[in-house]
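[1] My questions are about this predicted structure, shown below with the sequence.
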Amino acid sequence: MIENEEQAKAYCAERCDADAMERLTAFIKLLAEENERQNLVSKASLSCVWQRHIADAVQLLDHVPRETSPWLDLGSGAGLPGLILSLVRPDLDIGLVESRRKRFEWLERVKGEFGLSRCTIHGSRLENVESHENAVITARAFAPLGKLLDLSSRFSTRSTIWLLPKGRSGAQELSQQPAKIRAMFHVEQSLTDPEAGILVGTGRPIQP
């Protein structure tokens, strides 16, 4: 379990090259500056940003084979986790969906700042994004599980990996789904929060 900033930064350093760590460090500065203009993350979380946001995103890479691509991140907001993953692995095709204009503009600025040519930002509601297949779909605080799967199933295939960071509600949300959905997913312990889990699944959700 990652318990502090030092451990979180060391965890990231084990999984990132030197250039990626430089990008992450620069991103943290940009995030703090932009947070003064719009509420991207809670101010309190900036004091533990490596643990709360950076390592929290980087841990998702442990659940997929290294070259897996493309990814689709739903409701990216401040870029969590999609933009962080693109900063760590700019060689992967990663799409971010964010409908709020100010946050979309922020994501575009950061993409340009770091030259993330394989990062695509969709500035619209998910319902308006053209269907396309993804190897990985992730979402942090996007929607309750049932609604999330209903909205995003069309972006998945039978081999799509789902990585859905959840707080305490993860296991409860999963228990309320139909049996075929429960069979798709299991809960992994988050490394950055003892009370949080990650719903990990494979396949295309069966629609009712």
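    Now that the structure is in, tell me what you want to look at. Numbering: from 1, shown residues only.
[2] CA only for contacts and neighbour counts going forward, please
    Will do.
[3] ok, and the closest non-adjacent residue to residue 165?
    Leaving out its chain neighbours, the residue that sits closest to residue 165 by Cα to Cα, 6 or more residues apart in numbering is residue 198, at 4.2 Å.
[4] give me every residue that touches that neighbour.
    163, 164, 165, 166, 170, 187, 188, 189, 190 (Cα atoms under 8 Å, 6 or more residues apart in numbering).
[5] Kindly indicate whether it is helix, strand or coil.
    strand (DSSP: H, G, I helix; E, B strand; the rest coil).
[6] Compare the contacts of residue 198 and tell me which is most surrounded.
    Sorting the contacts of residue 198 by how many neighbours each has (other Cα atoms under 10 Å) puts residue 164 first, at 26 neighbours.
[7] which stretches of this structure form helices?
    5-15, 18-35, 49, 55-58, 82-88, 101-114, 145-152, 170-175, 179-184 (DSSP state H).
[8] Of the ones you listed, which stretch is the most buried?
    helix 82-88 (a mean of 25; mean count of other Cα atoms under 10 Å).
[9] Could you name the helices and strands sitting against it?
    In terms of contacts (3 or more Cα pairs under 8 Å, 6 or more residues apart in numbering; DSSP states H and E), helix 82-88 is packed against helix 18-35, helix 55-58, strand 94-97.
[10] Residue 200 is in contact with residue 188, correct?
    Yes - with contact defined as Cα atoms under 8 Å, residue 188 counts as touching residue 200 (6.9 Å).
[11] for comparison:
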Amino acid sequence: MNGFDLDDVPGLNVSRETVERLKAYDQLVRKWNPTINLASKQSISELWSRHIVDSAQIFPHIPASSNLCLDVGSGGGFPGIVLATISTEHVPTRRFILVESDQRKAAFLREVIRSLKLRAEVRSERIESLEKIGADFFTARALAPLSKLLAFAHQHLSLQGVCIFPKGENHLEEIKVAQKLFRFEYQSIQSLTDPRSAILRIYGIENA
């Protein structure tokens, strides 16, 4: 496995059992990918560092009190499956809802949840038609611009809830656009896997 590993993530400490679960997940993605395209051909060779470690770096920034977590546009399970797997060790009561409208990807996610015995469920519908969740934690990776993500979060997040969004090199511009529509507090944390990217930790979302 090339590139970054879990040991490189600040504040993350996982057992050998959790690493083995994530390796099992890695193999499931590789097995299913030729059929339903869970990761691009270019990134599948770097699946561990580009997707699993990249998702895992979110975990230390999730409030320990977050019990109901929502991952929207879950796709192949990044970051939801990775975070649910790590949570099994550190916060075993934490529950995840993964929202994925693609039926084939939803079937894959359900197979991973069953295989890894995760405390998670899949909603195979669009976020726009989802009933209000009241989640403690909200995340999405490579789904939509920040302004649209905050609209979803404003609807589905609890009053004290927190969002964490991995964002690319245009994250500062996305923040400026979002600030025209919403008031919010945020922290920008440099991504471990790409120095041009950031992890945005957002809370206190209100309409502008």
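    Happy to help now that I have it. Since this is a predicted model, take the numbers as computed values, not measurements.
[12] hang on, the earlier thing: now the helices and strands packed on helix 82-88 of the first structure in CSV, with distance to residue 131 of the first structure?
    Shown next, in CSV, are those (distance: least, Cα to Cα, whole Å):
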stretch, distance to residue 131 of the first structure
helix 18-35, 30
helix 55-58, 25
strand 94-97, 12
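[13] With adjacent residues omitted, what lies nearest to residue 101 of the first structure?
    Per Cα to Cα, 6+ apart, closest to residue 101 of the first structure is residue 123, 7.1 Å.
[14] What of residue 67 of the first structure?
    Per Cα to Cα, 6+ apart, closest to residue 67 of the first structure is residue 92, 7.5 Å.
[15] What's the local residue count around the one you found?
    Using other Cα under 10 Å: residue 92 of the first structure sits among 20 other residues.
[16] coming back round to it: residue 110 of the first structure is nearest to which of the helices and strands packed on helix 82-88 of the first structure?
    helix 18-35 (7.8 Å; Cα to Cα).
[17] mean per-residue distance, that closest one to the second structure?
    Compared with the second structure after the fit, helix 18-35 of the first structure shows a mean deviation of 0.8 Å (mean Cα distance after the TM-score superposition for the first structure).
[18] thought residue 12 of the first structure was touching residue 56?
    No - with contacts defined as Cα under 8 Å, residue 12 of the first structure does not count as touching residue 56, sitting 9.6 Å away.
[19] What's residue 97 of the second structure aligned with over in the first structure?
    Here residue 97 of the second structure is matched to residue 95 in the first structure, going by TM-score structural alignment.
[20] Quick check: the gap between that match and residue 73 of the first structure.
    Applying Cα to Cα, to the nearest Å, the value for residue 95 of the first structure to residue 73 of the first structure is 6 Å.
[21] now swap in residue 81 of the first structure and tell me
    Distance from residue 81 of the first structure to residue 73 of the first structure, by Cα to Cα: 7 Å.
[22] Tell me who's in contact with the residue positioned nearest the centre of the second structure.
    With the centre of the second structure defined as its mean C-alpha position, the nearest residue by Cα atoms, centre = their mean is residue 79, 2.9 Å away. Residues in contact with residue 79 of the second structure, defined by Cα under 8 Å, 6+ apart, are 51, 52, 55, 56, 71, 139, 140, 141.
[23] Same question for residue 132 of the second structure.
    155, 156.
[24] do that again at 10 Å, thanks
    Residue 132 of the second structure makes contacts with 152, 154, 155, 156, 157, 158, as judged by Cα atoms under 10 Å, 6 or more residues apart in numbering.
[25] And these, which two are furthest apart?
    Farthest pair in those (Cα to Cα) is 152 and 158. Separation: 11.8 Å.
[26] Check the contact lists of these two and give me the overlap.
    132, 138.
[27] so how far is residue 119 of the first structure from the aligned residue in the first structure for residue 18 of the second structure?
    Matched across to the first structure, residue 18 of the second structure falls on residue 20, judged by TM-score structural alignment. Note on residue 20 of the first structure: its distance to residue 119 of the first structure, by Cα to Cα, is 15 Å.
[28] my guess is the residue nearest to residue 67 of the first structure meets residue 84, correct?
    No - using Cα atoms under 10 Å, residue 92 of the first structure is not in contact with residue 84; the gap is 11.9 Å.
[29] coming back round to it: show me the one of the helices and strands packed on helix 82-88 of the first structure that comes nearest residue 67 of the first structure.
    Of all these, strand 94-97 comes closest under Cα to Cα, at 12.0 Å.
[30] Return the mean post-superposition distance for that closest one against the second structure.
    After superposition onto the second structure, strand 94-97 of the first structure sits on average 0.8 Å from its aligned residues (mean Cα distance after the TM-score superposition for the first structure).
[31] Give me the helices and strands touching that strand, please.
    Contacts defined by 3 or more Cα pairs under 10 Å, 6 or more residues apart in numbering; DSSP states H and E place strand 94-97 of the first structure against strand 71-74, helix 82-88, helix 101-114, strand 119-122, strand 136-139.
[32] Tell me what angle the longest one forms with helix 18-35.
    Following axes from the mean of the first three to the mean of the last three Cα atoms, to 10 degrees, one obtains 150 degrees for the angle between helix 101-114 of the first structure and helix 18-35.
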